[in-house]
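Engineer: Return atomic coordinates for the entry below.
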Amino acid sequence: MQLGLSESLSALVARRFIAAKEGGDLVFSQTHLSLITAAGIPYQLRYCPALGKKPSNLKPETTLPRPKFDPFENPSPELLIAHFPPENPSHALVLNKFPVIPNHFILSTKEWRAQTDLLEKADLEAAYECLRTWGQDDNTTTGPAPRRLFAFFNSGEDSGASQPHRHLQFLPVEAMRQPETEGWHPLIDVLTAHAQSHPGSSTFQYLPHLPFAHFALPLPKNPSADTLQSIYISLYCAAVAATEGRDPRQGPTEPALSIDGPSAISYNLAMTLSTMMIAPRRSETAKIPMDPIAAGDIVDPGVLSLNGTILAGTLMVKAEAEWDALRSNPENLSRVLRDVGFSRVDSYGNSVL
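Structural biologist: Okay, the predicted model is just below:
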């Protein structure tokens, strides 16, 4: 699938982002940033006061087949980057209306597709094409390394998804990096560099100390849509097995899992050019201990909502007191990550977390 753009994707997104920001068509929120280490892994911790002000009606009632307002059905011209492929558009690239990281953009299906359904070949192919073309232009090189994207997908009520119209999200890795978090690398990159194979399996990769079940597979160079879907379904089946406390190598239970239609679980998916990674989710939120005095008038003090950015090794909190509580005791973050996910199981189906 070719995007068919008249200029490089990174240049186009940057230009549209600046125009939308200056025109007031998106709301960019500054964050305070620090680096904490949990389970031996550096995490970016962002304090974003705007999280407490973001409209609370973005997630529709689960009984509704469609949202009352669907921002991807007819995207605002000011936020629309492009429709593609040119000859018969199936997807659109749209700027995130409430970004906290510059050039955060979204890949949505042009026609209605449910966020809770499994991804289709065309979704995965389009996502990979965005990853592939982002750093292609020599003019988008920063220092010795080309610009890169981190892609993630939230699916299911416990995944942190905020819109039911199917969409994947992209964050430029260079925009996530800041001087305050020198030494940070996206979690999926840490896994790629230091992955181990699951016990008894030479297939799925994982990080031993990460406190929630997760599975990763390498991507070949320029994979076909069939290859991308095969890898995705393998990871999905492993994630379902983890939610059932089974060995991920055993395959699906009977009846066999469908490879299309509604997902059987909530999960986060992440992808770079080299790796695809999945983590099943038990809960969207987790709570950290809070001093009642420090909590003040915070709404839901200590309750953190996490989405697929945890697979990038970054997360946000809505209040300074929560930011301070995590920075002073990083073990709280380890517990949060454990509580929103599932335990990893060994080759005999026993929990190893």
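Engineer: switch to C-alpha atoms for all contacts and neighbour counts from now on
Structural biologist: OK.
Engineer: Could you name the specific helix or strand carrying residue 327?
Structural biologist: Assigned by DSSP states H and E, residue 327 belongs to helix 320-328.
Engineer: What is the burial count for residue 26?
Structural biologist: Neighbourhood size, residue 26 [other CA atoms under 10 Å]: 19.
Engineer: With residue 126 instead?
Structural biologist: Neighbours of residue 126 using other CA under 10 Å come to 24.
Engineer: how would you label it: helix, strand or coil?
Structural biologist: The three-state label for residue 126, taken from DSSP: H, G, I helix; E, B strand; the rest coil, comes out as helix.
Engineer: any idea how far it is from residue 132?
Structural biologist: Plainly put, residue 126 is 10 Å away from residue 132 if you go by CA to CA, to the nearest Å.
Engineer: now residue 276
Structural biologist: The value you get for residue 276 to residue 132, if CA to CA is used, is 14 Å.
Engineer: do the same with residue 283
Structural biologist: Residue 283 is 32 Å from residue 132, by CA to CA.
Engineer: Who has more neighbours out of residue 276 and residue 132?
Structural biologist: Neighbour tally, residue 276 and residue 132, criterion other CA under 10 Å: the higher count belongs to residue 276, 22 against 17.
Engineer: Okay, that one and residue 215: tell me how far apart.
Structural biologist: In terms of CA to CA, residue 276 sits 8 Å off from residue 215.
Engineer: what's the answer for residue 173, then?
Structural biologist: Applying CA to CA, the value for residue 173 to residue 215 is 21 Å.
Engineer: Neighbour count for these two, which is higher?
Structural biologist: residue 215 (26 against 16).
Engineer: what sits against that one?
Structural biologist: 204, 205, 206, 235, 238, 239, 277, 278, 279 (CA atoms under 8 Å, 6 or more residues apart in numbering).
Engineer: ok, the third one - how many residues close by?
Structural biologist: The burial metric for residue 206, expressed as a neighbour count using other CA under 10 Å, is 21.
Engineer: Now do the contacts for it.
Structural biologist: 191, 195, 196, 197, 198, 214, 215, 216.
Engineer: structure for this one too, so we can compare:
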Amino acid sequence: MVKLADRVEAVTQAALANGALQSIQTVAEVVNEGEISYLIRVLDNLKRKDEARARLKKAASHASNPFLPYEEALYVCELGEHHRCLLNKYNVVDKHLLIVTSRFEPQSDRLNLNDFRALSQVMAEIPGLAFFNGGEQAGASQPHKHLQLVPLPMSPFAETPFSEQLNHVSGEHPQGCEALGFRHCVMQLPSALFEDAAQAGQQLLAAYESLRDALNLADDAPYNLLLTRHWMMMVPRRAERWQSISFNALAFCGAILVRDEEQAAKLKEEGIMRALVSVA
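Structural biologist: Purely as a prediction, here's the structure:
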């Protein structure tokens, strides 16, 4: 049986060769604010910036559904009866995966057991950061339900920029991380959870529901969900953008994409945590 990581590598190389994968090039910078570190990615060079802006705009277009039908060159595998795994066509991070429902389901719907079972299949084989943008105000670019996963670590960090703080949270119950100023709830996940992918789906759903309850999150409320093999965090949202900068779930683990140096400078000048607080 082919390992998922090997399949992802093979599909990635083929999609790069035939032009189906249109990666967005960035320059990364680590920024420190007190005890907190961030990874800011800036679109690389003028020509590429124009191309990347066009790709980002196309990726955010609701004019057509890129998942139905999906692009064959980006197809990785089926994940049970209800989901499939695709490569993200306009990726900033290598091997950025999408876990997409096989039939149309709204991105605004609550995550369910089938969603977490599919995610568990991927996380059991690939150590990564999974995330979900629950609604347009949370940075969702497509209305078709999809979770996402990017491989870890996010260099030069051991895991994610905020993992040093999040990994110090103890206890498998919803709580806050004092170092993070934006509204959120986080909990540790059981060790060795993903050794049994079938059981992991059920436990992830239980953790997800616990975080929703702790935040008193309404069914239609926008939110971001982030999880590694160690923790799960939920962030309620009130706005997609701070000034002209769009924040999706990755911003709340400290990884932020900006279009140019001007946006990066503005963010650093005003304070990155302050910007995150304003949209959560």
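Engineer: Among the contacts of residue 215 of the first structure, name the ones in helices.
Structural biologist: Counted as lying in helices by DSSP state H, out of those, are 235, 238, 239.
Engineer: Which of these has the largest number of neighbours?
Structural biologist: When neighbours are counted by other CA under 10 Å, residue 239 leads these with 29 neighbours.
Engineer: Kindly provide the distance from the closest residue to that residue other than its chain neighbours to residue 286 of the first structure.
Structural biologist: Leaving aside its sequence neighbours, residue 239 of the first structure sits nearest to residue 280 (CA to CA, 6 or more residues apart in numbering; 5.4 Å). To residue 286 of the first structure, residue 280 of the first structure is 15 Å away according to CA to CA.
Engineer: Show me what residue 183 of the second structure aligns to in the first structure.
Structural biologist: Superposed on the first structure with TM-score structural alignment, residue 183 of the second structure falls opposite residue 213.
Engineer: Just to check, that match is in contact with residue 339?
Structural biologist: No - at 10.9 Å, residue 213 of the first structure and residue 339 do not qualify as touching, with contact defined as CA atoms under 8 Å.
Engineer: Can you pick out the residue with more neighbours from the two?
Structural biologist: Comparing residue 213 of the first structure with residue 339 by neighbour count (other CA under 10 Å), the higher total belongs to residue 213, at 26 against 19.
Engineer: That one sits in which helix or strand?
Structural biologist: Applying DSSP H and E, one finds residue 213 of the first structure in no helix or strand.
Engineer: Show which residue of the first structure lies farthest from the average position.
Structural biologist: residue 293 (33.5 Å; CA atoms, centre = their mean).
Engineer: Can you check which part of the second structure the host helix or strand of it sits on?
Structural biologist: Using DSSP H and E, residue 293 of the first structure falls within helix 292-295. Per TM-score structural alignment, helix 292-295 of the first structure has no counterpart in the second structure.
Engineer: Let me see the contact set for residue 240 of the second structure.
Structural biologist: 136, 137, 138, 139, 246, 247, 248, 279.
Engineer: nearest spatial neighbour of it, skipping sequence neighbours?
Structural biologist: Once flanking residues are discounted, residue 240 of the second structure sits nearest to residue 137: 4.3 Å by CA to CA, 6+ apart.
Engineer: Same question for residue 68 of the first structure.
Structural biologist: What sits nearest to residue 68 of the first structure in space, not counting adjacent residues and going by CA to CA, 6+ apart, is residue 60, at 7.1 Å.
Engineer: how far away is that neighbour from residue 133 of the first structure?
Structural biologist: Residue 60 of the first structure is 34 Å from residue 133 of the first structure, by CA to CA.
Engineer: how about the strands of the stretch 51-200 of the second structure, start to end?
Structural biologist: Along the stretch 51-200 of the second structure, the stretches classed as strands by DSSP state E, counting those that start in this stretch are 75-79, 83-87, 97-101, 128-134, 146-151, 185-188.
Engineer: As CSV, those with distance to residue 34 of the second structure would be great.
Structural biologist: Listed next are the strands of the stretch 51-200 of the second structure as CSV, based on distance: least, CA to CA, whole Å:
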stretch, distance to residue 34 of the second structure
strand 75-79, 41
strand 83-87, 36
strand 97-101, 33
strand 128-134, 24
strand 146-151, 27
strand 185-188, 22
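Engineer: contacting residues around residue 81 of the second structure?
Structural biologist: By CA under 8 Å, 6+ apart, the neighbours of residue 81 of the second structure are residue 102.
Engineer: ok, residue 280 and residue 286 of the first structure, which is more surrounded?
Structural biologist: Taking other CA under 10 Å, residue 280 of the first structure and residue 286 do not tie; residue 280 has more neighbours (30 against 18).
Engineer: Quick check: the aligned residue for the more buried one in the second structure?
Structural biologist: Aligning on TM-score structural alignment places residue 280 of the first structure opposite residue 236 in the second structure.
Engineer: Tell me the counterpart of residue 170 of the first structure in the second structure.
Structural biologist: Aligning on TM-score structural alignment places residue 170 of the first structure opposite residue 149 in the second structure.
Engineer: residues near the nearest residue to its match once chain neighbours are set aside, how many?
Structural biologist: Of all residues not flanking residue 149 of the second structure in the chain, residue 130 sits nearest, at 4.2 Å (CA to CA, 6+ apart). By the measure other CA under 10 Å, the count of residues near residue 130 of the second structure is 27.
Engineer: If anything else comes up later, I'll come back, but that's it for now.
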